[in-house]
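[1] A predicted structure for the sequence below; I have some questions about it.
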Amino acid sequence: GTKSEAAFAADADAAIVYARVGEAPGGITAFLVPQDRPGVVRRIAPVDLGERWQRRGTVEYRAVRVPVGYRLGEEGAGFAYVRPELTRERALLAAIYLGVARASWDETVAHVGTRSAFGRPLSDQEAVAFPLVEDGVRLEAAALYVVRTLERLGRGEDAEGDAALAKWFSTDVALTALDHAVQFHGGRGYSSELPHERRWRDVRSGAIAHGPAEVMHLVAARRL
């Protein structure tokens, strides 16, 4: 089989692979596969828009054989293992995206308070001030939702739907705030001189990776 856009494909010594065992029914099984095994072919992807430090790529497994001792858990139980991990991962990613966006929001609020245009500080102009006010409220609302989701996970509750919504909502809120950060810093915001454009590029992957926004809606809808 082949996995495209695999994170750390260029550098990983091993990968956890989920696959079916022969034609047996009953779901997928998890295996730890060293990436130097015969039959493992790695192709490094072109430079991504964001999260370039992950050095993604395509990994192809051509009749790769691993000892039975490399199986993780019981046969056919792979999805049962990965599902709760995905839930925790989505909630934590939501917190990361919000933290990144909040940093840019704070820096942008400070910037518009000292930068003037047409004889007035940018912070006194509605076209700038109102979007920043809305961003601040949305960032706070998303953070409260993420905290509630993490608290539920900490209590051992089923928070799969909440984690999906937290990831979608936080990504959407963060991208809007980061876009405004780029915009309100003008030309410097668009350049690598400031961190906002990179933060936007990195967070943009959140609408695709670890479950795209459309799938997050489906996951949440099933938990209604």
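    In hand now; what should we look at?
[2] From now on I want contacts and neighbour counts done on CA atoms only, so please keep to that.
    Fine.
[3] By residue count, what's the longest helix in this protein?
    Using DSSP state H to define each element, the chain has its longest helix at helix 78-114.
[4] which secondary structure elements does it contact?
    If you count contacts as 3 or more Cα pairs under 8 Å, 6 or more residues apart in numbering; DSSP states H and E, helix 78-114 packs onto strand 29-34, strand 120-121, helix 126-154, helix 160-184, helix 196-204.
[5] cutoff 6 Å now
    Under the contact definition 3 or more Cα pairs under 6 Å, 6 or more residues apart in numbering; DSSP states H and E, helix 78-114 sits against helix 160-184.
[6] what does whichever helix or strand comes after the helix it packs on rub up against?
    Tracing the chain past helix 160-184, the next element assigned as helix or strand by DSSP states H and E is helix 186-190. For helix 186-190, contacts defined as Cα atoms under 6 Å, 6 or more residues apart in numbering pick out 182, 197.
[7] buried set for helix 186-190?
    189-190 (16 or more other Cα atoms under 10 Å).
[8] before we move on, the earlier item: show me what counts as buried in the longest helix of the chain.
    For helix 78-114, burial by neighbour count (16+ other Cα under 10 Å) applies to 78, 86-102, 104-105, 108-109, 111-112.
[9] Got another one to weigh against that:
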Amino acid sequence: MSASPVLLDMVPAPSLVGKQLRAKRTWVQYIRQLGDKLTTYVPLVLMAVLAGMTFWLLRLSPVPDEAQAARATPTVPDNYLVNFVARSFDVNGELTAQVAGAAAQHMPQTGELHIQTARITAWGKQGALTRSRSDDAVVNKAQTQFELTGNVVANRTQANSPDFQITSEQLFIDTDLNLMSSQLPVRVLRGVDEIKAQRMVVDNNTGVAQFNDGVEAVVQARE
């Protein structure tokens, strides 16, 4: 006897079909809801990003006053001097400083004078007179601060005080504070005494000099 063919019912059960349809509708609804949310929030996100970029650009951009000030005070020299002599006077008409040099540039941004082959004479308090020379110098607008660099030699005289000479590669003189200082090695001759140090600060108001690092002194005996 031949075996009868077995026919399988390939039609899914009604319950399974219903579940598949409901799952399909659920995914479609989820995608639609996601699309609706993206449509709603994407413009807001883009607006926030654009607002942030605008704020960042505004912070980087100078305000009008700063821009005008930058244009009004360029960083390049506005005046050049050759073989010049400049003098400064106080409110009483007394001569306080004389600056001479082979060449100079005036910087409008700071009011400083940058000098080559400088020769500076400063009249300080209590009749002090300081004459100095250097390869280069920077003088502030008020001609009260002098930054000397390169082969610096400064001679100072004052009544009732021994004369002294300073040689160094750098010297800062402040006639308002009556101070002299150097952050580079110095050699000081004060009368017959000689002092060498790596750094120095001299307060001419009190007559006290402070020497630091590698100090060497040759002091002559006093009678």
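    Now that the structure is in, tell me what you want to look at. Computed from a prediction, not measured in an experiment: that's the story for all the values here.
[10] Once they're superposed, tell me the TM-score.
    TM-score of the superposed chains, computed with TM-score structural alignment, normalised by the length of the second structure, equals 0.20; 74 aligned residues with a Cα RMSD of 5.5 Å.
[11] who are the neighbours of the next helix-or-strand element following the longest helix of the first structure, in terms of helices and strands?
    Later in the chain than helix 78-114 of the first structure, the nearest helix or strand by DSSP H and E is strand 116-117. The helices and strands touching strand 116-117 of the first structure, judged by 3+ Cα pairs under 6 Å, 6+ apart, number zero.
[12] what about the strands in the second structure?
    Remark: strands assigned in the second structure by DSSP state E are 79-89, 95-107, 112-123, 129-139, 145-158, 161-174, 179-182, 186-190, 193-197, 199-203, 208-212, 216-218.
[13] what's the closest of these to residue 59 of the second structure?
    strand 95-107 (28.5 Å; Cα to Cα).
[14] How far does that closest one sit from its chain's centre?
    Using Cα atoms, centre = their mean, to the nearest Å, the distance from the centre of strand 95-107 of the second structure to the centre of the chain it belongs to is 25 Å.
[15] in it, what counts as buried?
    Using 16+ other Cα under 10 Å as the test for burial, strand 95-107 of the second structure gives 96-101, 103-107.
[16] Residue 87 of the first structure and residue 167 of the first structure: what is the separation?
    To residue 167 of the first structure, residue 87 of the first structure is 10 Å away according to Cα to Cα, to the nearest Å.
[17] what angle sits between the longest helix of the first structure and helix 126-154?
    150 degrees (axes from the mean of the first three to the mean of the last three Cα atoms, to 10 degrees).
[18] quick one: helix 78-114 of the first structure to strand 29-34, angle?
    With the same axes, to 10 degrees defining the directions, helix 78-114 of the first structure sits at 70 degrees from strand 29-34.
[19] burial of the nearest residue to residue 179 of the second structure once chain neighbours are set aside, as a residue count?
    Spatial nearest neighbour of residue 179 of the second structure, chain neighbours left out: residue 203 (4.9 Å); criterion: Cα to Cα, 6 or more residues apart in numbering. Neighbourhood size, residue 203 of the second structure [other Cα atoms under 10 Å]: 14.
[20] Same question for the one 5 residues further on.
    Taking other Cα under 10 Å as the neighbour definition, residue 208 of the second structure ends up with a count of 9.
[21] Could you do residue 2 of the first structure as well?
    When neighbours are counted by other Cα under 10 Å, residue 2 of the first structure comes out with 12.
[22] And the one 3 residues further on, by the same measure?
    The tally of other residues near residue 5 of the first structure (other Cα under 10 Å) stands at 17.
[23] Over to it. Which of the three states is it?
    Assigned by DSSP: H, G, I helix; E, B strand; the rest coil, the conformation of residue 5 of the first structure is strand.
[24] hang on, the earlier thing: of the strands of the second structure, give the one that comes closest to residue 53 of the second structure.
    Among the strands of the second structure, strand 95-107 comes nearest to residue 53 of the second structure, with 36.9 Å by Cα to Cα.
[25] before we move on, back to that, tell me which of the strands of the second structure approaches residue 65 of the second structure most closely.
    strand 95-107 (20.6 Å).
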